[in-house]
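1. no sequence on hand, only this structure:
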């Protein structure tokens, strides 16, 4: 029977005698415990980040007592297991040092039976400060390795196997947290120690064979142990002997219920269960075929995920860790964010390499929801050692993580790192000594590839993001849109306009994006009202991207009339962000099959901050997320304009043909209908086509008369889009006389909106918890809208806390 050591421990600071015997709940982190005890202010409020830096510059001891009986100590071994220990730590039991650890990305396990005693026992975990450990490691390197300077506030974090964002990033606070973030247990071993359980699928015409392999070590003197493996109602009984370290069984499944990504089919999951020596392991298995295909074609080289023989158009975003304070990473928040990703019609997330290999709940939910996972290994934006010790440490880490995650049907590929290959040509040190650093990179990257290919031959290893493919170390930082994956940052980093997205068609774009400021309710959660100014020190302390506020503001002047006041600046920044990402995503979707994937940067925030996210730290939907729900919808309509004229494209990513009915309308700013044409189209599965055109000569001299709007239905699905003839600042918008009323019908709260003239980027914002069925849309007089509120607030709370914006009122 496993003995849990989770719960209340005592916390003491080595360097500060006044901070002793505080309570800390483990799993948890030191900062959260200090905040709960009143020893530090809220790190996320105003400029408090500076006031709490001392925490990461100290060593800490967490300790507790626990009782053991004589019966519990009759086992052959007693493993102390720590699921997620951050990071440089010494473990003591009853005064004996039993282990030293220095890798947060490992499950640490050590036999401590010889140190335990009947009755009271004491365990201590000494958490050493990361900055000194990183400096000590850097001093021992054979040559200097550039670290992520400009993102990290603490140097040399590339020498530690710790989340790189812990020392700051261009969207993250710098806290250098310490703690234990996973379960802490004592595991008695009577007869057999289970290493891991692995599966392999083999498909044939009649169905699927599932090979299940149990890896183990027999420790009892009798040299035998029993195990039972059950899948889909079938059970195999195994005898485990000391002469071997693994045992396998094969389950045959006829006509299997296949697992599909979101939008392509159901997420069928089977239960796989193992029982051995009092240990029970359960996994959810999705049966599906998977390929990542990169083949030469007429456009260069493809990059497409194929599931169950169907090409998938990947639509989604990049995932960063849920919170900068790990104690706040709750299952409910994981479920909320991932559910919101699928609500926005996403089917893929990329786990970014400067964060962490995510918790089991993340991958389990992705399996349940149909979210494909692009999994970076944890290396980002810096150069890393390739010394024998570091290679050995990383080899163990990757072996463990691949074994832990490989059976998830949602997992698509393993990627070696984020932008490390590009860093070689970015940093002065590596530019000057490029050959040496290329060899250093290749040594580490090949090790990663070898481990992945050995442990999980069913998936591709992708060397770096961005890159041209496996073991290809040609620099693609400046992009080769004809092959590989691409990080398209010309708009944000280089100051190009949104139309720059129309000049490139990546085969797979794994990063692109534009920043916005948070909504007013989120700003209220971290700033006092006297600091509601984009130039206030407090507001600027929550902007971690160099010149980020200046970039947002300068882009206002290109596209919009300058907003009136702080609140409208927040609103307009989200309009602008949505417009930027929408421009890229809609155009690239019309370019199928050249483009088969787009993941914008980024889905979520790890603290309240100005960033590229579509979901704020609180989970509140930015306008971008509402737009993503439309531009990532399986069926989508969008306008483009070229030298011939204005065109309407329809896109269908679904597996079935579909019929779309509605109309295209040209409407004046005052609401007068200048032209309308009915649309009825049958759209083949996995296709895109132009269904309507208006030639340039027909528009000449009349472009500024109004805007085009498409309004279609596919079954119950509403498909809309708007084309403005010029940048919004040049459009002569009328005051729309927008009216709204909150009503309650059949236990549902709805907001009824109408206007006498067209209103653009109509956005509903609620002070409390929850979201709306739709927002940031065009409202035209002939189509009044009823928007459902989704959340737990009462009718009165929605009435009091609702604010409605539109573009005309922002200036």
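-> Happy to help now that I have it. Not measured: the values here are computed from a predicted model. Numbering: from 1, shown residues only.
2. please make it C-alpha for all contacts and neighbour counts, starting now.
-> Fine.
3. got the contact list for stretch 94-103?
-> 85-92, 108, 110, 112, 115-116, 121-123, 160-162 (Cα atoms under 8 Å, 6 or more residues apart in numbering).
4. that stretch: end-to-end distance?
-> End-to-end span of stretch 94-103 (Cα to Cα, to the nearest Å): 24 Å.
5. among the contacts of stretch 94-103, which lie within strands?
-> 85-86, 89-92, 108, 110, 121-123 (DSSP state E).
6. give the buried residues for the lengthiest helix in the chain.
-> Assignment by DSSP state H gives helix 565-590 as the longest helix of the chain. Buried residues in helix 565-590, counting neighbours by 16 or more other Cα atoms under 10 Å, are found at 568-590.
7. and here's the other structure:
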């Protein structure tokens, strides 16, 4: 045989051996068989089946099959309540190949079932689920076959399951009237998203379905169940970490773990035993790049890849990103009370953000683009924290991934809100598993700042009359059980899983001015208490985790859920989409009444025109948030966080949101972007003077030129001053005192204003205006706006000029899709403003459709 053929035969043998090894390797890996497709659903006792979407829910499945109208349009909500009172069944058939069936371990995994569900596999009841927030895994080795596997999920109505609990209860468990919008309140009995039952900004859609992915997991020998990274020590030169790898084994065997971080390997071999095992692998990273919040530094994420091998064959692998940071919640007693602040990488950081609710009542409608858009909107508004509020859901992984990526810390509530809760053993065990599932899922995210037990449950018990119908013994019994849940079971469970700070409940100081010097507080004196906006300045907590004001969404959004005749606040449609109600939900116009009271107080007018009403509600909301945020940031050091209520909506509604359901920014979001700017000028009006402060969230001291002017509304200079200043990092400092009598004694205060700006490297890094009288007293001039439209890569630059003061300029461009860099702003005399218009529409169409509306015009229509 020639040498050529010998080489050829040898090479072919090597290839066969290599391919055989590859086949062996691939056959040993953990398999995930997606079961999300080809589902059908039916109402129980019906022979009619329809195509279903998984992940999904029954409401969207009914809508997609043209069986119900748009749930959000008009008052359709009222006609769809029977859906939640019915039982529903989902089914599918599927096949498997022998490679799957020959695995040692076969598990059926549901990442989310909403809520009470019996699961049948090939006629066998394998699971009875009772918690929307848990992951359900069922071993099904002897139940699967190659062809015609039938999977059936039967959802039971919460009414069928929970009304009997309500009937048997020793005493009535209470919730807020607007939050469980029914005479028989049962929301607290189900581990289901509380807002599904209604809220004071949300509809009542009690839905069911397979709301997260479902799949089969098949494996031999062992698999990685979880990886927990913990910080031992972090400094400028070294990050000492630990990887605790949780491995489930089907037999005793020797394994090797190989963890790769930035091409560096950390290996460990160990004998593991049948069942669950924890293998600890020390990690050391030299010169670590730390993770910082938005506007404070970069968000470097290390890629951590963990391979599991048996006999040198790869059998499982996990990969995720991890940010190295040292974060503490500092609660220390001081001369003023007890602090509450975030210390990130050794730096006390002022938190600027908002409360976040689910983006839709039907979670499957929330696309990855919607997640990206809402987080980017928070970043654009200079936020560094969002609170995932406790009446919604533990968010999907993509939400936390984006917060990691963009530097947004997450205050993570557990899913308890504004309610009393049961105290039986089964309920507590259910909650324990819920906490385990979600803390393990989320704990490696650098964005998670803290865990919080609940929203307003304790405050509601103390302040909302829930205890009034209970005897003293029943009150004592309930509150002891409350403490067992939120002060014992939950924190003990979390402590075994994660080292983060646990906050028993928010607020921990009660409402309004109760113990406002200790921890976080919710201030609702403005809005619910009818207090003036100035009271924001007198009710500043150590960390203000809720406050807010309502506004209507813009007219383009309202048009999507109304007919033309419905577009007034007295229409049944607009009343239905305003859920801040009073008198046990009988007074449906209550929210509008509050808005109108503040319209009169602040502007002296309630517009009759619907578009003008929308406009005024929006600048009113913006003014409220501006006043609150400036007050909180002015007191940096004492106050170290401000989270307004709320960032977003779950359906089209009049609410406290700064971004409406359709993603449109209200005036308030544009204002928040300015008020959360890293540098902020704040004026504080005192008896004989106005003090000018500069707030800095920057890590470094910088120099700036401070320009201060008093102008009349026609641009005439009354007084000016220029100072070279240093802006100290991470603090608020007094920079100038303006004597009132000396400067203002000879001017009409309703015709002049104060303006200041700080300039660094020829850029305005902060600016603000101050008016000496209320908006309703201002004598604003007639509108005079000159515009110029220039082409740009992103769309257009709109240049606006005026020789007069124009207040709250609203730009509206009809019939096109666009986004603006700013809106509802003041156009100052002889100070041009450049507005970026992000659109793909032609310049001619943009130019001919631009419209303006201003406070100047509104006041003249009075």
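-> Everything's here; your move. Computed from a predicted model, the values in this text were never measured in an experiment.
8. can you calculate the TM-score here?
-> Comparison of the two superposed chains (TM-score structural alignment, normalised by the length of the first structure) gives a TM-score of 0.96, and 801 aligned residues with a Cα RMSD of 1.8 Å.
9. that older thread, any of the contacts of stretch 94-103 of the first structure buried? List them.
-> Using 16+ other Cα under 10 Å as the burial test, these include 85-92, 108, 110, 112, 116, 121, 123, 160-162 as buried.
10. related to what we said a few turns ago, which residues of the second structure does the longest helix of the first structure align to?
-> Using TM-score structural alignment, helix 565-590 of the first structure corresponds to residues 609-634 of the second structure.
11. stretch 344-352 of the first structure too?
-> The aligned range for stretch 344-352 of the first structure is 381-389, by TM-score structural alignment.
12. first vs last residue of the matching stretch, how far apart are they?
-> The straight-line separation of the ends of stretch 381-389 of the second structure (Cα to Cα) is 19 Å.
13. ditto for stretch 141-158 of the second structure
-> 31 Å.
14. distance from it to the middle of the chain?
-> Taking Cα atoms, centre = their mean, to the nearest Å, one finds the center of stretch 141-158 of the second structure at 35 Å from the center of the full chain.
15. list the buried ones in it?
-> 141, 144-145, 149-158.
16. make CSV out of these and add distance to residue 61 of the second structure.
-> Putting these into CSV (distance: Cα to Cα, whole Å) gives the following:
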residue, distance to residue 61 of the second structure
141, 31
144, 28
145, 29
149, 23
150, 20
151, 18
152, 16
153, 15
154, 15
155, 14
156, 17
157, 17
158, 19
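17. identify the farthest-apart pair in those residues.
-> 145 and 158 (33.4 Å; Cα to Cα).
18. helix, strand, or coil at residue 692 of the first structure?
-> strand (DSSP: H, G, I helix; E, B strand; the rest coil).
19. how near is it to residue 715 of the first structure?
-> Separation of residue 692 of the first structure from residue 715 of the first structure (Cα to Cα): 21 Å.
20. check residue 771 of the first structure too.
-> As judged by Cα to Cα, residue 771 of the first structure and residue 715 of the first structure stand 24 Å apart.
21. aligned counterpart of residue 617 of the first structure in the second structure, please.
-> In the second structure, residue 617 of the first structure lands on residue 661 (TM-score structural alignment).
22. try residue 186 of the first structure
-> Correspondence of residue 186 of the first structure to the second structure, assessed by TM-score structural alignment: residue 216.
23. what does residue 4 of the first structure give?
-> Using TM-score structural alignment, residue 4 of the first structure pairs with residue 34 in the second structure.
24. that match: neighbour count?
-> Residue 34 of the second structure: 12 surrounding residues under other Cα atoms under 10 Å.
25. the match of residue 617 of the first structure: neighbour count?
-> Neighbours of residue 661 of the second structure (other Cα under 10 Å): 19.
26. now residue 673 of the first structure
-> Residue 673 of the first structure has 13 nearby residues by other Cα under 10 Å.
27. and if you look at the one 5 residues further on?
-> The burial metric for residue 678 of the first structure, expressed as a neighbour count using other Cα under 10 Å, is 12.
28. before we move on, what about residue 413 of the second structure?
-> Quick note: residue 413 of the second structure (other Cα under 10 Å) scores 26 neighbours.
29. ok, back up a step: hmm, who's touching the host helix or strand of the match of residue 186 of the first structure?
-> Assigned by DSSP states H and E, residue 216 of the second structure belongs to strand 214-219. For strand 214-219 of the second structure, contacts defined as Cα under 8 Å, 6+ apart pick out 28-36, 100-101, 103-112.
30. and for stretch 374-390 of the first structure?
-> Contacts of stretch 374-390 of the first structure (Cα under 8 Å, 6+ apart): 141, 145-148, 158-159, 163-164, 348-357, 391, 398, 411-420, 422-424, 440-441, 443-444.
31. which part of the second structure matches it?
-> Counting by TM-score structural alignment, stretch 374-390 of the first structure sits on residues 411-427 of the second structure.
32. with stretch 265-272 of the first structure instead?
-> Taking TM-score structural alignment, stretch 265-272 of the first structure hits residues 297-304 over in the second structure.
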